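Asker: the following comprises the amino acid sequence and a computationally predicted model.
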Amino acid sequence: MTVEGEAVRASRKVVSGETLVITIPEPKELDLLPEDLPLEIIYEDDDLAVVNKGQGMVVHPSAGHPNGTLVNALLYHLKSLSSINDVIRPGIVHRIDKDTSGLLMVAKNNATHESLAQQLKDKTTLRKYVALVHGNISHDKGTINAPIGRSKTNRKVQAVIADGKPAVTHFTVLERFENFTLVELQLETGRTHQIRVHMQYIGFPLAGDPIYGPRKTLEGQGQYLHAKKLGFKHPKTGEELVFEVPIPAQFENTLAKLKKID
């Protein structure tokens, strides 16, 4: 960035009448290559696959994560993927955050992709999560019905806002600890960061959440959130499929430590 032909810092204040020149670099093209990365495939047939994504893996490439993603692994391990989404998201019907672990459905052809996407839109899929949150939730069950959109004060995060998109999360308390609560959550909608935003909104942010929670209070990287159960109707056979995977070892170890403290 230059002002009147001289290079300046981004923090430099511009005075009325000065000429400001900002040079925007050319965007870099992402090379989408298959990578032999560990991938736990829970189920696979000719039309779709269900995978258990590990914590710390990004779902698809982006400017900050050009490789090492779930998509790179899918390209290596699966013979075909749907092409409905843009070129950097083949097969991806829905996403979970980098530091959220758990189940995802993957489409291997476009007809399957369209069917699964429609099921998500129609709210007929089953998506259950387990999360560890700060504080003690007094109610055994509850529903959070609060619209979510981009924050008005921080455009990098999501928030509950009046003109946001409808968002509904149901929760059930599984276990209470001294300063934490283990909850099961079921999504009715699928907004960006929905569970993380909703739990912060009601005063019980996810443990380990670097964006919506307090400073790091437990060991590990990222939020304690796991997509444990996924159900949907097979696009071709009509069979109801339901899959479930246990929480990761780190999550389990943290719960064991909390039980000892209690």
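Answerer: Arrived safely.
Asker: C-alpha only now, for contacts and for neighbours.
Answerer: OK.
Asker: distance check, Ile84 against Asn72.
Answerer: To Asn72, Ile84 is 17 Å away according to C-alpha to C-alpha, to the nearest Å.
Asker: likewise His65?
Answerer: 11 Å.
Asker: more neighbours: which of these two?
Answerer: Neighbours per residue, other C-alpha atoms under 10 Å: of His65 and Asn72, the larger number sits with Asn72, 24 against 13.
Asker: did I read that right, that one in a strand?
Answerer: No: Asn72 is assigned helix when assessed by DSSP: H, G, I helix; E, B strand; the rest coil, not a strand.
Asker: what's the closest non-adjacent residue to it?
Answerer: Pro34 (4.8 Å; C-alpha to C-alpha, 6 or more residues apart in numbering).
Asker: one more structure, for comparison:
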Amino acid sequence: MSETYISDRVGERLDLFLVRHIPDISRSYAQRLIEEGQVTVNDMPRKANYKLRVGEQVACTMPSAEEVSIVAEDIPLDILYEDADIIVVNKRRGMVVHPAAGVMTGTLVNALLYHCRDLSGINGVLRPGIVHRLDKDTSGVMVAAKNDMAHHVLAQQIRVKEARREYRAIVHGNIVPRAGVITGDIGRHPTDRKKMAIVRENGKPATTHFEVLERFGDYTFVACRLETGRTHQIRVHMTSIGHPLVGDMKYTGKKNPFAIGGQALHSLTLSLTHPRTGGEMIFTAPLPADMEEILCSLRHMS
């Protein structure tokens, strides 16, 4: 389905213009449409931060539900909490969050559709219920919305930093300061489109707080708290200070001597306000066995 709109404000960002004119889409979904080439301005593709002029013609093609069919699959879920509005799960390492090109089955969304039947539709047919994401090889706590009301409220909490997320990571090297704050705008890597990087232009502000929990000489066990939720944020930020994550072959060339299939990163806790009751809720997912085994090995060698 394609729709055309006329810009009526000077200097408005293209992604914000779409959010204002298309009902029930999030800013991240608008940015995704732009990145996928589904949006043009005066028949020309533009970036999400393009500043519109009055009278410019914005055309947007929205994928229809008939274009794809997401199959509900009976995949086991580690459910931490569930009610009529939200479901909180401990995502296992190796599970993709939602279907995408080349990966249409075996995802968390496929599993949620089988278990819940009903999920919010704000993020489109491929990402029902998905309020925030974890990388394929990051494990831990995730919340999904069962209806649009819950989705709107949770997305707003994440946007204004009311929802709090804390991670655990094992990184290469000995981090000297006990704690610190890493900042740096994150955007697509200038030469490798499959990676993210700290960039000077067209990036999004990102802030990561870290605290050293244990030191093992060549490795450090850290707690990371996010103020923002950019793609690969912890992986990029820790790499930027010279301490890439163990097992993260995308961002480090360092050898991985441990039995872990992906980066040693786990979403430990998620704190939020329930979208209907307003009650404060804290969810915790225990550290996965592969990371526990690495820590036991490092403690034994120390």
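Answerer: Alright, I've got the coordinates. Predicted model, so just to flag it, every value in this text is computed and none were measured.
Asker: which residues touch the residue nearest to Asn72 of the first structure?
Answerer: Asn72, Ala73, Leu74, Leu75, Tyr76 (C-alpha atoms under 8 Å, 6 or more residues apart in numbering).
Asker: can you rerun that using 7 Å?
Answerer: Asn72, Ala73, Leu75, Tyr76 (C-alpha atoms under 7 Å, 6 or more residues apart in numbering).
Asker: just Arg165 of the second structure next, same as before
Answerer: Taking C-alpha under 7 Å, 6+ apart as the test, what Arg165 of the second structure contacts is Arg225, Leu226, Thr269, Leu270, Ser271.
Asker: burial count for the last one?
Answerer: What it means is Ser271 of the second structure. Neighbour tally, Ser271 of the second structure, other C-alpha under 10 Å: 15.
Asker: could you find the closest non-adjacent residue to the residue nearest in space to the middle of the second structure?
Answerer: For the second structure, the residue nearest the mean C-alpha position is Arg133 (3.3 Å; C-alpha atoms, centre = their mean). Setting aside the residues directly before and after it, Arg133 of the second structure is nearest to Val97 in space (C-alpha to C-alpha, 6+ apart), at 6.6 Å.
Asker: return the distance of that neighbour relative to Gly217 of the second structure.
Answerer: Distance from Val97 of the second structure to Gly217 of the second structure, by C-alpha to C-alpha: 34 Å.
Asker: looking at the two now, which is surrounded by more residues?
Answerer: Between Val97 of the second structure and Gly217, counting by other C-alpha under 10 Å, Val97 is the more crowded of the two (21 against 12).
Asker: isn't that one up against Thr107?
Answerer: Yes: Val97 of the second structure is within contact range of Thr107, at 5.4 Å (criterion: C-alpha atoms under 7 Å).
Asker: quick one: map Arg168 of the second structure onto the first structure.
Answerer: The alignment partner of Arg168 of the second structure in the first structure, by TM-score structural alignment, is Val130.
Asker: pretty sure its match sits in a helix.
Answerer: No: counting by three-state DSSP, one finds Val130 of the first structure to be strand, located in no helix.
Asker: so what's the residue count around the closest residue to it other than its chain neighbours?
Answerer: Nearest non-adjacent residue to Val130 of the first structure, counting by C-alpha to C-alpha, 6+ apart: Glu184, 4.6 Å away. Neighbourhood size, Glu184 of the first structure [other C-alpha under 10 Å]: 20.
Asker: aligned counterpart of Glu184 of the first structure in the second structure, please.
Answerer: Superposed on the second structure with TM-score structural alignment, Glu184 of the first structure falls opposite Ala223.
Asker: got the contact list for that match?
Answerer: Ala223 of the second structure touches Glu166, Tyr167, Arg168, Ala169, Phe210, Glu211, Val212, Leu213, counting by C-alpha under 7 Å, 6+ apart.
Asker: done for today, thanks.
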